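**Student:** pasting the structure only:
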């Protein structure tokens, strides 16, 4: 008798935006198969950490959302679906899917996702597809968009209604979005040149080098002086290499130790670096503090920057809301409930918590004064 009975494996739904090369095996990495522009933007995020950090902060500042349904039964099932739906192979929750979707939208200018269903129509998982997984083509008219997988077969995707697709600022008459990083490669190249310049100058002047000079006493033979110099060099190298503890160098005789380049100064690149970072912040439509720069000196300018960022986040939310509603409606249809839904986002607050608390206190005092005035009146 077997200890564990063999069980039938559950049916694995087929993902339409996954090429045949990706099914069942780990495909080799062919960088030439990816668009050069997309590879450039991904490399930009890898090579300039402040850009990657700014995009990640934009994703976190996007905030949370809730889906409101028409009746209590639908609301209960929707809340469970939003928190428990599988995303890809390791993620869970609709918010996880939207964050990855938004990341791809900002970086590539186009985000692709798929609602993976069982044979009976129920939603099995949500899948964030790579940008290069699909190709968009115009049909019989410019408003007829057809989706094709980037596979050997040229067959159109059978169920396009299960594909979530969003373009960021597409050019009129085209099916290509515009990455938020477009225009930054030149500015980022200048930043990398400045960083390399700082590194070279640090190696020349910042990394202290020493000159150890030994003056042998009179009467010391050449052989004895050569042996003493060798011993000094070995001891000095040992003291410099030992990083685990501080080592003292002890020598007998006339030994002179000087730092090479002690009077040199590393070139101050703070101003050009700050200027480049400000250009990056302006391109990303984010306040400079997200890139490590301080706020402006006036409170009025800080409020303007907060308003600009708030309007940007509201625009991104307007792009993501139809995707969330589409997923929610398909789920409610699969469980035969009223598909009427609405998406409510949390309030965008960029103010300091201390200022918020102070404002609430002032409002409470004003309300108290008004009540006392009405009573006395």
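**Tutor:** Now that the structure is in, tell me what you want to look at. Values in this document were obtained by computation on a predicted structure and should not be read as measured data.
**Student:** Going by C-alpha atoms from here, please, whenever you check contacts or count neighbours.
**Tutor:** Noted.
**Student:** so who does residue 229 touch?
**Tutor:** residue 214 (C-alpha atoms under 8 Å, 6 or more residues apart in numbering).
**Student:** for it, helix, strand, or coil?
**Tutor:** When classified by DSSP: H, G, I helix; E, B strand; the rest coil, residue 229 comes out as helix.
**Student:** Report the separation between it and residue 115.
**Tutor:** 75 Å (C-alpha to C-alpha, to the nearest Å).
**Student:** mind listing what the residue sitting nearest the centre point of the chain touches?
**Tutor:** Nearest residue to the geometric centre of the chain (C-alpha atoms, centre = their mean): residue 56, 3.5 Å. Taking C-alpha under 8 Å, 6+ apart as the contact definition, residue 56 lies against residue 103.
**Student:** and it, what element?
**Tutor:** Element membership for residue 56, per DSSP states H and E: helix 49-61.
**Student:** helix or strand right after that helix?
**Tutor:** strand 65-69.
**Student:** How far off centre is that following strand?
**Tutor:** 26 Å (C-alpha atoms, centre = their mean, to the nearest Å).
**Student:** tell me which residues in it are buried?
**Tutor:** 65, 67, 68, 69 (16 or more other C-alpha atoms under 10 Å).
**Student:** now stretch 226-241
**Tutor:** 228, 229, 232, 235, 236, 239.
**Student:** Report how many residues lie close to residue 158.
**Tutor:** 10 (other C-alpha atoms under 10 Å).
**Student:** Reduced to three states, what does it come out as?
**Tutor:** Per three-state DSSP, residue 158 ends up coil.
**Student:** Would you check how far apart it and residue 148 are?
**Tutor:** Counting by C-alpha to C-alpha - residue 158 and residue 148 are separated by 9 Å.
**Student:** Strands along the stretch 101-250 of the chain, start to end?
**Tutor:** For the stretch 101-250 of the chain, strands defined by DSSP state E, counting those that start in this stretch occupy the ranges 110-117, 123-129, 134-138, 145-149, 163-167, 209-215.
**Student:** for those, which one sits closest to residue 86?
**Tutor:** strand 123-129 (4.8 Å; C-alpha to C-alpha).
**Student:** next, the one to line up against it:
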């Protein structure tokens, strides 16, 4: 078949050596790859901020320390039974599919907020009602001003998305 035939044919000039590259390889694994194309006046790029956080351990450590120093919080409404019900609900709430508790959501939300300057959370429902809360990637959403000029509308982050998300109140 000739697929694995490594012998060169000298008589055929079209059989010259050529270079081969892997199509799915990463461009660079260096954490500062995106700094070379960064322009301060251009809109912020979350890949840059992620690269800086990954490339400079002191920044990652500082952000993590700030989140830890925030500590936890409690809900209190004055009624002991309601306080216990809220504590139970918020300690068992699903977060992002692999975590549990409102503190996990707040920690992830603050990590996004301190790293990228903004953060997104979404309430996820099922047939029975409220199911989980989810920290979405910033690139998965686009925010536009609504027609009334005051409110905001959330659209899928894909280019050319013309329809807003169906349940705006959950974002």
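**Tutor:** Arrived safely. Just so you know, these numbers come straight off a predicted model, no measurement behind them.
**Student:** Quantify their similarity with the TM-score.
**Tutor:** Superposed pair, TM-score by TM-score structural alignment, normalised by the length of structure 2: 0.70. Supporting alignment: 133 aligned residues with a C-alpha RMSD of 2.5 Å.
**Student:** thinking again about what came up before, show where the helix holding residue 56 of structure 1 falls in structure 2, residue numbers please.
**Tutor:** Using TM-score structural alignment, helix 49-61 of structure 1 corresponds to residues 57-69 of structure 2.
**Student:** same check, this time on stretch 192-203 of structure 1
**Tutor:** Going by TM-score structural alignment, stretch 192-203 of structure 1 sits over no part of structure 2.
**Student:** Go ahead and measure how far that stretch is from the middle of the chain.
**Tutor:** For stretch 192-203 of structure 1, the distance to the chain centre is 25 Å (C-alpha atoms, centre = their mean).
**Student:** ditto for stretch 52-64 of structure 2
**Tutor:** So, by C-alpha atoms, centre = their mean, the centroid of stretch 52-64 of structure 2 is 17 Å from its chain's centroid.
**Student:** Between the two ends of stretch 56-71 of structure 1, how far is it?
**Tutor:** 36 Å.
**Student:** Give me the mean distance between the strand or helix carrying residue 42 of structure 1 and structure 2.
**Tutor:** Per DSSP H and E, residue 42 of structure 1 falls inside helix 36-47. Taken over the aligned residues, the distance from helix 36-47 of structure 1 to structure 2 averages 1.2 Å (mean C-alpha distance after the TM-score superposition for structure 1).
**Student:** which parts of that helix are buried?
**Tutor:** For helix 36-47 of structure 1, a neighbour-count test (16+ other C-alpha under 10 Å) marks 38, 41, 44, 45 as buried.
**Student:** Repeat that for stretch 105-121 of structure 1.
**Tutor:** 105-117.
**Student:** try stretch 82-95 of structure 2
**Tutor:** So, applying 16+ other C-alpha under 10 Å, buried residues of stretch 82-95 of structure 2: 86, 87, 90, 93, 94, 95.
**Student:** Would you check the span in structure 1 matched by it?
**Tutor:** With TM-score structural alignment as the criterion, stretch 82-95 of structure 2 aligns to 74-87.
**Student:** now stretch 132-145 of structure 2
**Tutor:** Counting by TM-score structural alignment, stretch 132-145 of structure 2 corresponds to residues 125-138.
**Student:** before we move on, the earlier item: adding distance to residue 316 of structure 1, write the buried residues of stretch 226-241 of structure 1 out as CSV.
**Tutor:** As requested, those are arranged in CSV below (distance: C-alpha to C-alpha, whole Å):
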residue, distance to residue 316 of structure 1
228, 72
229, 69
232, 66
235, 63
236, 60
239, 57
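**Student:** Of those, which is the nearest to residue 134 of structure 1?
**Tutor:** Nearest member of these to residue 134 of structure 1, counting by C-alpha to C-alpha, is residue 239, at 60.1 Å.
**Student:** The closest one matches what in structure 2?
**Tutor:** Looking across to structure 2 (by TM-score structural alignment), residue 239 of structure 1 lines up with no residue whatsoever.
**Student:** tell me the contacts of the counterpart of residue 150 of structure 1 in structure 2?
**Tutor:** Residue pairing (TM-score structural alignment): residue 150 of structure 1 is matched to residue 157 of structure 2. By C-alpha under 8 Å, 6+ apart, the contact list for residue 157 of structure 2 reads 139, 140, 141, 142.
**Student:** which of these has the most neighbours?
**Tutor:** Neighbour max across the contacts of residue 157 of structure 2 (other C-alpha under 10 Å) = residue 141, 18 neighbours.
**Student:** contacting residues for that residue?
**Tutor:** So residue 141 of structure 2 contacts 154, 155, 156, 157, 158 (C-alpha under 8 Å, 6+ apart).
**Student:** and in structure 1, which of those residues remain?
**Tutor:** Checked against structure 1 using both residues aligned by TM-score structural alignment, their matches' C-alpha atoms under 8 Å, the contacts of residue 141 of structure 2 keep these contacts: 154, 155, 156, 157.
**Student:** Report the two of those separated the most.
**Tutor:** Largest pairwise distance in those, by C-alpha to C-alpha, is 8.9 Å, between 154 and 157.
**Student:** Give me the distance between residue 275 of structure 1 and residue 187 of structure 1.
**Tutor:** From residue 275 of structure 1 to residue 187 of structure 1 the distance is 10 Å (C-alpha to C-alpha).
**Student:** And for residue 147 of structure 1?
**Tutor:** 35 Å.
**Student:** neighbour-wise, which of the two wins?
**Tutor:** residue 147 (20 against 13).
**Student:** wait, isn't that one in contact with residue 155?
**Tutor:** No - between residue 147 of structure 1 and residue 155 there is no contact, the gap being 9.3 Å when judged by C-alpha atoms under 8 Å.
**Student:** The buried residues of stretch 82-95 of structure 2 in helices, which ones?
**Tutor:** 86, 87, 90 (DSSP state H).
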